[in-house]
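A.B. asks: Structure of the sequence below:
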Amino acid sequence: MIKVLVVDDQILVRAGLAALIRAMPELDVVGEAATGEDAVRLAAARRPDVILMDIRMPGMSGVTATERILAAPADGRPPKVVILTTFDLDDYVYNALRAGASGFLLKDTPPERLLTAIHTVAAGEMLFAPSVTRRLIETYTRRADVTAAPSRDLAALTAREAEVLELVGHALSNTEIAGRLCVSEATVKTHLNRTMTKLGLSSRAQAVAFAYETGLVTPRRATV
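C.D. replies: Here you go, the predicted structure:
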């Protein structure tokens, strides 16, 4: 059973999402929140596996709520946060990824895609396709004019951990990385988990953003 917390300030949207999720026998809605403050409180009390988080709410934003939820001490695995947004390149989305969100969905996403997304992030994967991840982050870095400047944090990584992080930054899956490095997928997961622990990262999406910010991966300047 996957426990889900639904967060949205619009009652009709929130109720609709909750009703859709409750109709699935393998999913359980453990709470509904209309504000970021309520989301933080319920996340601590109900310990959901997945949180559907509205990004724009009065008071505390979904980004801030995500930061506080994922930064709070927790017994066991922290929840996976899926950001709900109206715009596919919302300025807040990149900040949400940096905060540790596992991905994002547009609010007009078909119901079956939403349900698949819940299972995807609950299993520890990123929500969206690698090409979307790459395009989102490259768009942000071009707009922010991020320069390639290696971080001292990278010095804490072994050569293989840095290599894995670079390939994650290029939006390769664990299977693709394993094939590229001629190692097992389990070995890739081990390297990535150690890397994220050393760098204080809580999601694969956050690792992608970190790879760009430190200059380990350089955004392409040309668009297709």
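
A.B. asks: going forward, measure contacts between C-alpha atoms and count neighbours the same way
C.D. replies: Fine.

A.B. asks: and stretch 52-62, how far apart are its ends?
C.D. replies: 10 Å (Cα to Cα, to the nearest Å).

A.B. asks: mind listing what's buried in that stretch?
C.D. replies: 52, 53, 54, 55, 56, 57, 60, 61, 62 (16 or more other Cα atoms under 10 Å).

A.B. asks: swap in stretch 156-175?
C.D. replies: Buried, per 16+ other Cα under 10 Å, within stretch 156-175: 157, 161-174.

A.B. asks: ok, and what's touching stretch 57-76?
C.D. replies: If you take Cα atoms under 8 Å, 6 or more residues apart in numbering as the criterion, stretch 57-76 is touched by 8-9, 35-37, 39-40, 43-44, 53-56, 78-79, 81, 83, 92, 95-96, 99-101, 202.

A.B. asks: Pull the distance from that stretch to the chain's centre.
C.D. replies: Distance, stretch centre to chain centre, for stretch 57-76: 13 Å (Cα atoms, centre = their mean, to the nearest Å).

A.B. asks: ranges for the strands of the protein?
C.D. replies: Secondary structure of the chain by DSSP state E: the strands cover 2-7, 27-33, 50-54, 80-85, 103-106.

A.B. asks: Let's have these in TSV, adding distance to residue 179.
C.D. replies: TSV is the format used below for the strands of the chain (distance: least, Cα to Cα, whole Å):
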stretch	distance to residue 179
strand 2-7	31
strand 27-33	34
strand 50-54	30
strand 80-85	27
strand 103-106	24
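
A.B. asks: Relative to residue 134, which of those is closest?
C.D. replies: Nearest to residue 134 among the strands of the chain is strand 103-106 (12.1 Å), distances taken as Cα to Cα.

A.B. asks: want to put them side by side, so please do this one too:
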Amino acid sequence: MSLRVVLVDDHRMVRVGVRSELADDLVVVGEAADVPSAVATVHEQRPDVVLLDVHLPGGEGGGGAEVLRQCSDLLGDVRFLALSVSDAAEDVVSVIRAGARGYVTKAIAGSDLSDAIRRVAGGDAVFSPRLAGFVLDAFGTAATDVAVADDELDRLSAREQEVMRLIARGFTYREVASELFISIKTVETHVSAVLRKLQLSSRHELTRWAAVRRLL
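C.D. replies: Predicted coordinates for the structure are as follows:
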């Protein structure tokens, strides 16, 4: 089955090159070169995956992270994979905190990029070598203490914990329903209960909560 992809990069030659390198099962359905056009294109196309450059014009200094913030209503249904020339820790951490599912550099081979897109679409987190360490360092706080995590998890039923982990990994409600053999309405009910019990306000906050506690 083909995956629908949107390319976001302010250099046309980069977009042309990436498009030419993608495998046949990855269909580019839109392109954008700045923050406003990226936000508009992603909302219009609602692709499976957005390939997102970190540094983009048109935002208030936010670049790719600003695109993610303005597309927060789509996180989970649309997955974001950062593709950048930068391998700076602050760039990696900023877009992951904003909701990206992975980060690869432009040195990546075309076949590896295609595989990364498929993996992100499937719910995995994907990073170029050594970049994952930045994320672990950023989220590796005292909150990872096992006793704290266990205490918070005790607030959730066994089924709520199952739903929580899948939602935090980026599964859509429909995918969770299929995975657990329950209705979408039941998934919605469980997610509402999880957010209420953990005092969180969104799926994005839930993903960060689970990542900090190494529950993904």
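
A.B. asks: List the TM-score for the superposed pair.
C.D. replies: Their TM-score after superposition, calculated using TM-score structural alignment, normalised by the length of the second structure, is reported as 0.67; 187 aligned residues with a Cα RMSD of 4.2 Å.

A.B. asks: Which of the contacts of stretch 57-76 of the first structure fall within helices?
C.D. replies: With DSSP state H as the criterion, helices contain 36, 37, 39, 40, 43, 44, 92, 95, 96, 99 from among the contacts of stretch 57-76 of the first structure.

A.B. asks: Tell me which two in the residues you listed are the farthest apart.
C.D. replies: Among those, 44 and 92 lie farthest apart (Cα to Cα), at 23.5 Å.

A.B. asks: wait, doesn't residue 18 of the first structure sit right on residue 29?
C.D. replies: Yes: between residue 18 of the first structure and residue 29 a contact is recorded at 6.5 Å, counting by Cα atoms under 8 Å.

A.B. asks: Now for those two: what residues contact both?
C.D. replies: residue 6.

A.B. asks: Could you tell me which helix of the second structure is the longest one?
C.D. replies: Max-length helix for the second structure by DSSP H is helix 184-198.

A.B. asks: what distance separates it from the centre of its chain?
C.D. replies: Per Cα atoms, centre = their mean, the centroid offset for helix 184-198 of the second structure relative to its chain is 20 Å.

A.B. asks: List the buried residues in that helix.
C.D. replies: Quick answer for helix 184-198 of the second structure (16+ other Cα under 10 Å): 184, 187, 188, 190, 191, 192, 193, 194, 195.

A.B. asks: and those as a markdown table, adding distance to residue 211 of the second structure?
C.D. replies: A markdown table is the format used below for the buried residues of helix 184-198 of the second structure (distance: Cα to Cα, whole Å):
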| residue | distance to residue 211 of the second structure |
| --- | --- |
| 184 | 24 |
| 187 | 21 |
| 188 | 21 |
| 190 | 19 |
| 191 | 17 |
| 192 | 19 |
| 193 | 19 |
| 194 | 15 |
| 195 | 15 |
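
A.B. asks: so who does residue 191 of the second structure touch?
C.D. replies: Contacts of residue 191 of the second structure by Cα under 8 Å, 6+ apart are 160, 163, 164.

A.B. asks: Roughly how far does the residue located most distally from the centre of the second structure sit from residue 164 of the second structure?
C.D. replies: Centroid-distance maximum for the second structure: residue 147 at 27.6 Å, with Cα atoms, centre = their mean. Using Cα to Cα, we find residue 147 of the second structure at a distance of 19 Å from residue 164 of the second structure.

A.B. asks: One more: residue 29 of the second structure?
C.D. replies: 31 Å.

A.B. asks: One more: residue 153 of the second structure?
C.D. replies: Counting by Cα to Cα - residue 153 of the second structure and residue 164 of the second structure are separated by 10 Å.

A.B. asks: any common contacting residues for those two?
C.D. replies: In contact with both residue 153 of the second structure and residue 164: no residue, using Cα under 8 Å, 6+ apart.

A.B. asks: Now for residue 20 of the second structure, how many residues are close by?
C.D. replies: When neighbours are defined as other Cα atoms under 10 Å, residue 20 of the second structure has 11 of them.

A.B. asks: what sits against residue 42 of the first structure?
C.D. replies: Residue 42 of the first structure neighbours (Cα under 8 Å, 6+ apart): 5, 31, 33.

A.B. asks: and the first one, what pairs with it in the second structure?
C.D. replies: Under the alignment (TM-score structural alignment), residue 5 of the first structure pairs with residue 6 in the second structure.

A.B. asks: Contacts only, for its match.
C.D. replies: Contacts of residue 6 of the second structure (Cα under 8 Å, 6+ apart): 28, 29, 30, 31, 32, 41, 42, 45, 47, 49, 50, 51.

A.B. asks: Please repeat the previous calculation with a cut-off of 7 Å.
C.D. replies: 28, 29, 30, 31, 47, 49, 50, 51 (Cα atoms under 7 Å, 6 or more residues apart in numbering).

A.B. asks: Could you measure from the fifth one over to residue 74 of the second structure?
C.D. replies: Residue 47 of the second structure sits 10 Å away from residue 74 of the second structure, taking Cα to Cα as the criterion.

A.B. asks: Specify which residue of these two has the higher count of neighbours.
C.D. replies: Higher neighbour count among residue 47 of the second structure and residue 74: residue 47, with 23 against 15, using other Cα under 10 Å.

A.B. asks: which residue packs closest to the more buried one, ignoring adjacent ones?
C.D. replies: Nearest non-adjacent residue to residue 47 of the second structure, counting by Cα to Cα, 6 or more residues apart in numbering: residue 4, 5.0 Å away.

A.B. asks: if I pick that neighbour, what's in contact with it?
C.D. replies: 26, 27, 28, 29, 47, 48, 49.

A.B. asks: Isn't the first one up against residue 2?
C.D. replies: Yes: contact status for residue 26 of the second structure versus residue 2: in contact at 5.6 Å, counting by Cα atoms under 7 Å.
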